[in-house]
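Trainee: Pasting the sequence and the predicted model now:
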Amino acid sequence: MIRLIFILFFAGIVFSGYGTSKNEVLTGRVFLDENKNGIHDNPEPGISGICVSNGNEVVQTDAAGNWELPVENANSIFVIKPSNYAVSLNPENIPQHFHLLHEGNQTSIDFPLYPAEEENKFSVLFFGDTQARGLREVNFILHDVVEECMGTNAAFGVSLGDIVADDPGLFAEVSQGIGQIGIPWYNIFGNHDHDRDEKRNENKGKTFSKFFGPATYAFEYGQVAFIGLNNVFFNETGKYHAHLSDDQLSFVENYLSFVPEEKLVVLMMHIPLVRIDTRDRLYEILQNRKHTFSISGHVHEQIQVFVDEEMGWKGNEPHHHLINATVCGSWWCGLNDETGIPHATMNDGAPNGYSIVIFEGNDYSVRFKAARRPADYQMNIYLPDELAQNELDTTNVLVNVFAGSSRSKVEMRIGKTGKWIPMQQVKTIDPECLRMHQLSPVLDKEFEGQALDDVLGYKMDYPSVSTHMWQGKLPDELRAGTHSVTVRTTDMFNQTWTGHRIFRVKNENWKK
């Protein structure tokens, strides 16, 4: 993708306040920037049929590339990048598809686009909740996930909110670090990304917008329309809940009126879809489309949600919503490893990490990637190292399939030639996550005058009941000796993963 350094603060678009004067109208042009200087020079042609929005209304450019929009109560104007075009990137690889509005008399804004060949099949990195508290945790992000993503063939990446932990002053350090991956990077607003000193909801995202642009926007790539939504609403007491405003819902509806039915529509947000108080209106806008998918963060667990009629969805098939794995796991908690990075296990027992979503036409598949672990590390198997023969009929094999769902098939076999035994999905706490949590009281103590949480890591929350656990019974006729159990899982995308665990069976007279 063509890079163009395009810094807002030195381009005359200085952010100095939200909103514009009443009844103001802005005009401009979307043009093919043939000399790549970010300026509309004659005779560079305008581009017709490109969507431009003020966050509510959406218009398409005319034959000459011209557009016109009202901007009363608008904070920004942005172009919706179409497929096979690119926008300029700043030094942190953040797309510059927007202009922030200020109180003044600016009446014309031009958007440059550049031709860019896009494959029908492409992948996207999705980071949930990097949530850095200080530079120490910024470094965790960089060493735990960013470094392994460098050299990726992904088309772009997305951070799904809670980029920082109540300190927007760290946006620069996090963005500069993630920018080293070397691909365009979009960002979603999270509840910990707000300006704490601002009381009004509409002002909570000022710093976010300075760095990343509007918190609600859209762009297209291949046969996919991506819509970023800020669904965090703060009241005057500082409390927040999941909400989409009338303007945001109108934006989604207005934009989708220009999106062909055969395209896949992907909604990206911070708080899960099912928590939005205005979700019924959103469902009405989406439910007649055959190709939809949505993704969020916030929960610090990985959950596959199939939104059906009982949840208010009226479409013919349930809508798939992925609550994405978090980069920070459970807030960078727990014991540090040999590199000084906490294990950061999520509350459901899955390791911290991120998702790789592969899009092909209007179809998609999701693959979980654990931080700094092999790509095929997709489960933990729990079984005692040793057990007596008379314990076989009361011992379960328990497995945490990190990205598993109700649509996963999970089965096990003993040895290399045993028959495959179906495993049953259960709702329970991951036992290793619980064991790690039980170490937390140690962290209340001191070591040579220093709090142990400074030495060993933050204490963990109590584990949650995981949505991706399965169990199965061992055969009760196993002879004494060493055995292996293999677990095989096939997910909703027909991806198959296996894991192994070796254990020993003692005769009935054996004593532990």
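Mentor: Structure received. Quantities reported herein were computed from a predicted structural model and do not represent experimental measurements. Residues are numbered from 1 along each chain as shown.
Trainee: C-alpha from now on. contacts and neighbour counts both.
Mentor: Noted.
Trainee: Spell out, range by range, the strands that occur in the stretch 251-400 of the chain.
Mentor: In the stretch 251-400 of the chain, the strands defined using DSSP state E, counting those that start in this stretch lie at 264-268, 292-296, 303-307, 319-323, 353-360, 363-370, 379-382, 386-388, 396-401.
Trainee: For residue 47, which of these is the nearest?
Mentor: Of all those, strand 264-268 sits nearest to residue 47, with 23.5 Å by CA to CA.
Trainee: Second structure for comparison follows:
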Amino acid sequence: MQKRVLILVVSFCTLIGFGQVSQSLSGTVFVDVNQNNYKDTDEVGLFNVLISNGKDVVKTDAKGHYKIAKIEGNTVFVIKPESYMFRLNKQKTVQFFVPFDTIQTVKTYDFALYPHQENKPTKSVLLGDTQVDVIDDVHHVGKLVTEELMDKEIDFIVPLGDLSFDNVSIFDPLSQTLGLIGVPIFYTIGNHDLNFTEKAFMDRDKSFEAIFGPSYYAFEYGKQLHIVLNNIYPLETKGYEGRLDAMQLTFLRNLIALEKEKFESVTVYMHIPLEEMKDKEELITLVKPFENVFVAAGHTHTQYHNYFERNNQKPIHQLVAGAVCGSWWQGPHDIDQIPFALMYDGTPKGYWELIFDHQQYDFKYKVSGAAHDKQMNITVPNTKEWDKSLNIFNDNFIYANVFAADETTQVDIRFDNGKWMAMRKYEDVAPEIQKLYHLQSLGKFSNESMAKFPKPTTISHHLWRIEKPVDLLPGAHSVRIKASANKINLDVHGNAVLWIDK
């Protein structure tokens, strides 16, 4: 009897053991010298590469081997190591993960990497909300982003979520269009990218993952760690709040524990800005091991800088990077049928260029379709005789909307060849968006097929003004404005003409 029981116990344990093996994934991370995506006999494995299942993080051994548990609803991915790159698909999405339609059935999976020169300084492009819904919007992105960035020297691109407007079927056309730029793209998920019809929490991001891969992950590039987060926590129906789920927090803790000795700097990409997250303080605490922390976010359809103080450490610098779509593709159209769609703070549509070198960040906002030196809108009193629609906005002030400015920015103005004078920060709705809304209210665009602007109420965080000098003689006068901020290496200029009536 005892022997029979022992046999049953051994058999049961063996079954459990096999069950555990079938619920794990193993393989090799190797240097794919000939880039055929297959491990040839003379190709070697990579030591100390990090692998994750979205919760646990393990290292490859001396021969590049790994083994990790599978988690229902998750895939397995590699944290791209410094100076290596994965294969890119046709849309230039980085293939650092096991495809979601494969992970449930495979027991082994090898990851092919190839040497990749990671230039110093590193140049990336940040894309705020593209918010595409119909194919027209995809064409807009092609014109505003893809055509401008084709063949440019860029290391990688990071879209910051809200790729779509609740239309997950548009992911593929969008990825094809952005893929034509020809550089690696690391995607971030936004609240409008979720499957809200799915009841299971783990299925809310499955359409995103089918095209772009895991909705949170990390990668190394140059001498810096990059972390992409999914900070959209779904609630009932289409509700959500900004916070990280428990499994993602565990992944972050495990990742940082292994990477904190290797890197002094980390860049965090997420959709909802840090100040709107329920667990903001927990995230700030998690990144404490890093001396330099930069956060890039989208979501607000405005742009601004924030600084979060830390005890005896450099503040966390956050850039809220506006929106490629401006204000949801709203307003009248130009000759290419692209909506003017100023952002809610008056910023024209565009994207950010980010350069990182030796703990130093350089930022520059690029207005799509404009020269690189287009860095501000200047509004002056301008009385018209023919079309008097906007004469009601003439006042005694000159306004400067400096797109990339932060709270430390100094803005100065001079008239003709006079002395430079400081302009005052002005917290109000940007004059350019007030004018556009007024023209809409007058029915100026009533014959166009367009989405209308809502009444503007958003306060711009980068608006300055000064009273018009009373001693200017009648006639034309030059207006020159300069804006500078050492903290973000900002040094920009703008010109305007001011006409003084008799």
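Mentor: That came through, no problem. Since we're looking at a predicted model, the values are computed, not measured.
Trainee: can you redo the strands of the stretch 251-400 of structure 1 as CSV with distance to residue 451 of structure 1?
Mentor: Formatted as CSV, the strands of the stretch 251-400 of structure 1 follow (distance: least, CA to CA, whole Å):
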stretch, distance to residue 451 of structure 1
strand 264-268, 39
strand 292-296, 35
strand 303-307, 34
strand 319-323, 34
strand 353-360, 28
strand 363-370, 29
strand 379-382, 31
strand 386-388, 37
strand 396-401, 33
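Trainee: Reformat these into a markdown table and put mean neighbour count next to each item.
Mentor: What follows is the strands of the stretch 251-400 of structure 1, written out as a markdown table (neighbours: other CA atoms under 10 Å):
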| stretch | mean neighbour count |
| --- | --- |
| strand 264-268 | 24 |
| strand 292-296 | 21 |
| strand 303-307 | 19 |
| strand 319-323 | 21 |
| strand 353-360 | 21 |
| strand 363-370 | 19 |
| strand 379-382 | 20 |
| strand 386-388 | 17 |
| strand 396-401 | 23 |
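Trainee: nearest to residue 329 of structure 1, of those?
Mentor: Among the strands of the stretch 251-400 of structure 1, strand 353-360 sits nearest to residue 329 of structure 1 (CA to CA), with 7.2 Å.
Trainee: That closest one versus strand 264-268: what angle between them?
Mentor: Put simply, strand 353-360 of structure 1 runs at 160 degrees to strand 264-268, going by axes from the mean of the first three to the mean of the last three CA atoms, to 10 degrees.
Trainee: distance of the spatially closest residue to residue 133 of structure 2 that is not a sequence neighbour from residue 190 of structure 2?
Mentor: Sequence neighbours aside, residue 165 is the residue nearest to residue 133 of structure 2 in space, at 5.1 Å (criterion: CA to CA, 6 or more residues apart in numbering). According to CA to CA, to the nearest Å, residue 165 of structure 2 and residue 190 of structure 2 sit 10 Å apart.
Trainee: One more: residue 13 of structure 2?
Mentor: From residue 13 of structure 2 to residue 190 of structure 2 the distance is 44 Å (CA to CA).
Trainee: of those two, who's got more company?
Mentor: Set side by side, residue 13 of structure 2 and residue 190 show more neighbours around residue 190, with 30 against 12, by other CA atoms under 10 Å.
Trainee: where does the residue nearest to residue 133 of structure 2 sit relative to residue 439 of structure 2, distance-wise?
Mentor: For residue 165 of structure 2, the distance to residue 439 of structure 2 equals 26 Å [CA to CA].
Trainee: Which of the two has more residues huddled nearby?
Mentor: Each of residue 165 of structure 2 and residue 439 had its neighbours counted (other CA under 10 Å), and the higher figure belongs to residue 165 (19 against 15).
Trainee: pretty sure that one is touching residue 135, no?
Mentor: No: the criterion here is CA atoms under 8 Å, and residue 165 of structure 2 misses it with residue 135 at 11.8 Å.
Trainee: Mind jotting down where the strands sit in the stretch 401-502 of structure 2?
Mentor: Using DSSP E, counting those that start in this stretch, the strands of the stretch 401-502 of structure 2 run over 410-415, 421-422, 424-425, 463-467, 475-485, 490-500.
Trainee: Tell me which of the ones you listed sits nearest to residue 59 of structure 2.
Mentor: Comparison of the strands of the stretch 401-502 of structure 2 against residue 59 of structure 2 by CA to CA identifies strand 490-500 as nearest, at 41.0 Å.
Trainee: distance from that closest one to structure 1 after superposition?
Mentor: Once the two are superposed, strand 490-500 of structure 2 sits an average of 1.3 Å from its aligned residues in structure 1 (mean CA distance after the TM-score superposition for structure 1).
Trainee: Tell me the residues of structure 1 aligned with that strand.
Mentor: Aligning strand 490-500 of structure 2 against structure 1 (TM-score structural alignment) gives residues 495-505.
Trainee: List the buried residues of that stretch.
Mentor: Using 16 or more other CA atoms under 10 Å as the test for burial, stretch 495-505 of structure 1 gives 497, 498, 499, 500, 501, 504, 505.
Trainee: Mind picking the one among those that's closest to residue 209 of structure 1?
Mentor: residue 497 (40.7 Å).
Trainee: Thanks a lot, catch you later.
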